[in-house]
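*Asks:* dropping the sequence and predicted coords here.
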Amino acid sequence: MAPPPPTVLHTEAAPALDLLTVPQVMARLQLGRTAVYDLIRTRQLASITLGRARRIPTPALADFIHTRLEEEAAA
């Protein structure tokens, strides 16, 4: 008689939310530190604060880029 198959647990984990640092966003957008912080300050780019660290969720960066593309297309 064959042993029972191993038990595999399937957990529905939420997709990992990548958080970017300001320097990572600077590199992706080819902008300086002040420009990125201005986007955060004016709420054009969403961010969160963890302690003293500022982090930008990757979906927020994607939303910012899509919004800017739509604005450029409408102009």
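*Replies:* Received it, and whenever you're ready, just let me know what you need. Numbering: from 1, shown residues only.
*Asks:* CA atoms for contacts and neighbours, from now on please.
*Replies:* Will do.
*Asks:* quick one: contacts for Gly32?
*Replies:* Met26 (CA atoms under 8 Å, 6 or more residues apart in numbering).
*Asks:* quick check: it vs Leu19, distance?
*Replies:* To Leu19, Gly32 is 19 Å away according to CA to CA, to the nearest Å.
*Asks:* below is structure B, check it against A:
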Amino acid sequence: MTAGTKLLTVPQVMERLQLGRTAVYDLIRTRQLVSITLGRARRIPADALTDFIHTRLDQEAA
């Protein structure tokens, strides 16, 4: 993660993936989606979301 990495909130990821809160936290819990914790706040690096989407697209294409 670089200094300029944008961090997304869970609601932002929910909106981008069109998934509910539980589904996003399940992706985090199963380590399919990388996240970090800052205090009590959970943040997802935008690059991690992009990587997740590309991985899923590759899996679907296979």
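*Replies:* Received, thanks. Note that the structure is predicted; figures quoted are calculated from it, not measured.
*Asks:* drop the TM-score for these two in here.
*Replies:* Overall, the chain-to-chain superposition scores 0.95 on the TM-score scale (TM-score structural alignment, normalised by the length of the second structure); 61 aligned residues with a CA RMSD of 1.0 Å.
*Asks:* and the counterpart of Arg55 of the first structure in the second structure, how far from Gln59 of the second structure?
*Replies:* Mapped onto the second structure by TM-score structural alignment, Arg55 of the first structure lines up with Arg43. The gap separating Arg43 of the second structure from Gln59 of the second structure is 25 Å, by CA to CA.
*Asks:* before we move on, what about Glu15 of the second structure?
*Replies:* The gap separating Glu15 of the second structure from Gln59 of the second structure is 22 Å, by CA to CA.
*Asks:* confirm that the match of Arg55 of the first structure sits in a strand.
*Replies:* Yes - counting by DSSP: H, G, I helix; E, B strand; the rest coil, Arg43 of the second structure is part of a strand.
*Asks:* so what's it up against?
*Replies:* 7-10, 35-37.
*Asks:* brilliant, that's me finished.
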